[in-house]
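A.B. asks: I need the structure of the sequence given here:
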Amino acid sequence: MKITPQIEALYLRFLSNEITEAELNRLLDYFNVAESADLHTLIEAELLDVDDEYHGNENLDRHLNNIHHIISASIDAADEKPRTVRLQPAFKSLLKIAASILVVLSIGYLGYTYLFKQADILPGRSLATLKLSNGHEINLDTLANQAIATVNGVQITKLAGDRIVYTHVNAVSDTNSYLQTITTPLGGKYKVTLTDGTQVVLNSGSTLTFPIGFNQAQRRVTLSGEAYFEVSKDAEHPFVVSSGRERITVLGTKFNISAYPDDDFISTALLEGKVNCLDVNTNSNLILHPGEAALIQNNQLSKSTVDVSDMAAWQQGFFAFENEELAVVMKRLSRWYQLDVDYTSIPEKRIYARINMQENLTTVLDMLSITSGLKFKIEGRRVTVMK
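C.D. replies: Now for the predicted structure:
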């Protein structure tokens, strides 16, 4: 990331003790991603000024050793007055050295809930791999708006953004035997329109297997992970989703299923219509109505009244945590930000928060810290919860 006039202006405001909190955040974000050569160019002039001031000064080493104490003092000041960042005028000359050394050493943002903010971790994005019925795999994020293939009378098209669409172009007798698989990696999300018009949004770390077209009594798909469905109505051809030990049967409806293999539960939340939930292990079943959720856990199938809009908020770009266990919250974050979470450090805590999924990780953890009173330590992609 090259130096811009805006970055230079922010740096000068920093050294003149006029920078605001928001401006400091932007400057330090630049420090984290800039090339070393660009950083040296940015600070060279100020270092020369400082060198003239301190040339031959035997106390320079002592001043440099005190830099971290000044940094700590500025953090305390920021905690006391979170809306602005002000440093004492007496530190002006030493601040120039401190700021430059911070850059050179790549010491990141010393924030309100972290001791060190490393290069920020970006949120997930539209990523998926499509495996065709012939075994050929396509990385969808490398494709432009274009037709991908035509298989047995069905055209597969990649639309601009994050969706693939299956469309009948010729009448054929057999499409169910041509299975397709779309997989989102951790940190990925993608949308699919099936040949019957059903809309599916896949969350990160999920896989959907489906026929290229539906021409049998039931429209069957298989899910591993989490997906939001808006099923096209067809009274004569029920839509069936198999996800682990659960089987959902619907005619036309909107619902969300979370069935990750590494979770100890499967949950289904119904927004519209009516669905039948079957636990294939125990052969028990129940009917869901809008505003209800089914849960399979500990060999039991149960249902409850919930705010189903929160359970499906992820497909609209939000984390919605309503009295959610912190361990569950961190697992959801780990899938979206590709984190290694230290679950042994997580206390029993319930979280209430609604957060935009396009925020960088540190912003998300800042918000969780405010609502929970906890602190979070980031080391690379490993996150530890600190009481």
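
A.B. asks: can we go C-alpha only for contacts and neighbour counts from here?
C.D. replies: OK.

A.B. asks: so Phe255 sits in a strand?
C.D. replies: Yes. Membership of Phe255 in a strand is supported by DSSP: H, G, I helix; E, B strand; the rest coil.

A.B. asks: helix or strand for the residue lying closest to it once chain neighbours are set aside, which one?
C.D. replies: Nearest non-adjacent residue to Phe255, counting by C-alpha to C-alpha, 6 or more residues apart in numbering: Leu270, 4.4 Å away. Using DSSP states H and E, Leu270 sits in strand 265-272.

A.B. asks: could you report the distance from the residue nearest to Phe255 to Ala353?
C.D. replies: In this structure, Leu270 and Ala353 are 22 Å apart, going by C-alpha to C-alpha, to the nearest Å.

A.B. asks: the strands in the stretch 51-200 of the chain, which residues?
C.D. replies: 125-126, 129-131, 137-139, 146-151, 154-159, 163-168, 179-184, 188-193, 199-202 (DSSP state E, counting those that start in this stretch).

A.B. asks: turn those into TSV, including mean neighbour count and distance to Leu95.
C.D. replies: Shown next, in TSV, are the strands of the stretch 51-200 of the chain (neighbours: other C-alpha atoms under 10 Å; distance: least, C-alpha to C-alpha, whole Å):
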stretch	mean neighbour count	distance to Leu95
strand 125-126	18	39
strand 129-131	18	50
strand 137-139	14	49
strand 146-151	15	54
strand 154-159	19	52
strand 163-168	20	50
strand 179-184	21	47
strand 188-193	23	42
strand 199-202	22	49
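
A.B. asks: let's see this one next, to set against the first:
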Amino acid sequence: MKFSEEHIVSLIIAYQERVISDEEINELSEWLDADPDHANKFAKYLALLKEGKAVSQFDQIKSDEAWTKISKSLTMPKKETKVRKLKTWFPHVAAVVVVSLVSYFVLHQVSSDFDSNKTYNFAEVSTIGSKKAILTLEGGQKLKLEKNLTKVISEIDGTRINKDSTNSLTYNNSQSHKTKLIYNRIDVPRGGEYNLILADGTRVWLNSQSSLRYPVQFMGKTRQVELTGEGYFEVAHNPKQAFIIKARDTEVKVLGTKFNVSTYDDEEFIATTLIEGSVELSSLGEKIRLKPGFQAVIKRGDDEFQIQAVNTDLYTSWMKGVFEFRNHSLEDICHQLSRWYSVEFFFVENQYRQLRFTGAVKREKSIDFALEMIEKMANVKFAIKDDKIIVGRPTD
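C.D. replies: Okay, here's the model as predicted:
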């Protein structure tokens, strides 16, 4: 039987994530037996996908070593496990493969010019984030929310929006009769953050590269908003009107509570962290209820939540002006720094992506402080190439 390239990739992902069915094991074995070169192709796919973070847990893969592990695993008894829907992931996997190949050539060129002995001023290619955003009114008018500017804005339904000197927005609960929902949207750019109080008293903090679409006045049986990026919510209690956050395929439903939602477009996962109260999560028909001190994570396009107890401070410190990391990978740390300081990172070698760090940095400090701290803790060096920060090893 001849299998398409798409089907082979889906089988390899299922095998790597240990969610492969008996039928798929047979198909994979048949494909491996059909051509001796398929073993090398199998191992190369695993290595390439690992570099792109589509799959994980294979360190320093070599073709023969990988095949030894694979051949042993294929003959071992399999644990019963839920088989996920994999075909919906192939477009993402294909994109990862293309990005990985392009990144290889870019990084090869960058690494040839890497000079770790030079002293760099990283402030030249980065900026410290600040409180800023763009407010879009119902009619499409865009207002730049700047510091030290007090202003009263009126919406078409008579709602008064107060912008105070601290650069925060407050929506006043209008007493006028409401006949339809009027929407506003706040877009927080890279290197920004913002906070506002909705008409029902709910407080919202938005992280960099985030947006929130919401009614200026709530009506009906629900209070529904749409989030992209990351937001921390303190929802005003109202048992007669549930508060719902739409985040791609996931809904977060609450009556009154404190929690954080991270749903960036460039990340595979949606993470909801509950600080106090109770929330109900639903995605593609699957529903769960979360308890305080727990986090629910779900892959984009999936219908199965992964729940774990967490230190909630790690996921809410950003809205208190602090980066806090505990055993985080350097790749994840750089990803967060890039949003706040408006700068891109490039890794000369993939081994540096998975270095783990624990620490805390105030967001008001320059990026030099954070990078210097990382350099002191590990055998890694940062440099500048064009307008990017390069991550590599010190020159001997």
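
A.B. asks: so which of the strands of the stretch 51-200 of structure 1 comes closest to Arg219 of structure 1?
C.D. replies: strand 179-184 (12.4 Å; C-alpha to C-alpha).

A.B. asks: tally of neighbours for the closest residue to Ser111 of structure 2 other than its chain neighbours?
C.D. replies: Nearest non-adjacent residue to Ser111 of structure 2, counting by C-alpha to C-alpha, 6+ apart: Val348, 5.6 Å away. Residues lying near Val348 of structure 2 (other C-alpha atoms under 10 Å) number 22.

A.B. asks: list the contacts of Val348 of structure 2.
C.D. replies: Contacts of Val348 of structure 2 were listed using C-alpha atoms under 8 Å, 6 or more residues apart in numbering, and they are Leu107, His108, Val110, Ser111, Ile390, Val391, Gly392.

A.B. asks: map the residue nearest to Phe255 of structure 1 across to structure 2 for me.
C.D. replies: Using TM-score structural alignment, the partner of Leu270 of structure 1 in structure 2 is Leu274.

A.B. asks: which residue ranges of the stretch 201-350 of structure 2 form helices?
C.D. replies: 313-316, 330-341 (DSSP state H, counting those that start in this stretch).

A.B. asks: among the ones you listed, which is nearest Ile270 of structure 2?
C.D. replies: Per C-alpha to C-alpha, nearest to Ile270 of structure 2 of the helices of the stretch 201-350 of structure 2: helix 313-316, 12.8 Å.

A.B. asks: so the closest one matches what in structure 1?
C.D. replies: Going by TM-score structural alignment: helix 313-316 of structure 2 matches residues 309-312.

A.B. asks: now swap in stretch 245-260 of structure 2 and tell me
C.D. replies: With TM-score structural alignment as the criterion, stretch 245-260 of structure 2 aligns to 241-256.

A.B. asks: give me the buried positions along the matching stretch.
C.D. replies: For stretch 241-256 of structure 1, a neighbour-count test (16 or more other C-alpha atoms under 10 Å) marks 241-244, 246-256 as buried.

A.B. asks: equivalent analysis for stretch 358-374 of structure 1, please.
C.D. replies: Leu361, Thr362, Val364, Leu365, Asp366, Met367, Leu368, Ser369, Ser372, Leu374.

A.B. asks: which of those sits closest to Gln118 of structure 1?
C.D. replies: Nearest to Gln118 of structure 1 among the buried residues of stretch 358-374 of structure 1, with distances taken as C-alpha to C-alpha, is Thr362, at 9.3 Å.

A.B. asks: surely that closest one touches Leu122?
C.D. replies: No. Under the criterion of C-alpha atoms under 8 Å, Thr362 of structure 1 makes no contact with Leu122, lying 9.1 Å away.

A.B. asks: circling back to that earlier point, and the buried residues of stretch 358-374 of structure 1 as a markdown table, adding distance to Val169 of structure 1 and secondary structure?
C.D. replies: Converted to a markdown table, the buried residues of stretch 358-374 of structure 1 look like this (distance: C-alpha to C-alpha, whole Å; DSSP: H, G, I helix; E, B strand; the rest coil):
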| residue | distance to Val169 of structure 1 | secondary structure |
| --- | --- | --- |
| Leu361 | 44 | helix |
| Thr362 | 47 | helix |
| Val364 | 45 | helix |
| Leu365 | 48 | helix |
| Asp366 | 50 | helix |
| Met367 | 49 | helix |
| Leu368 | 49 | helix |
| Ser369 | 53 | helix |
| Ser372 | 54 | helix |
| Leu374 | 56 | coil |
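
A.B. asks: quick check: the farthest pair among those residues?
C.D. replies: Among the buried residues of stretch 358-374 of structure 1, Leu361 and Ser372 lie farthest apart (C-alpha to C-alpha), at 16.1 Å.

A.B. asks: make a markdown table out of the buried residues of stretch 358-374 of structure 1 and add distance to Thr142 of structure 1.
C.D. replies: Shown next, in a markdown table, are the buried residues of stretch 358-374 of structure 1 (distance: C-alpha to C-alpha, whole Å):
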| residue | distance to Thr142 of structure 1 |
| --- | --- |
| Leu361 | 25 |
| Thr362 | 28 |
| Val364 | 28 |
| Leu365 | 31 |
| Asp366 | 33 |
| Met367 | 34 |
| Leu368 | 34 |
| Ser369 | 37 |
| Ser372 | 40 |
| Leu374 | 40 |
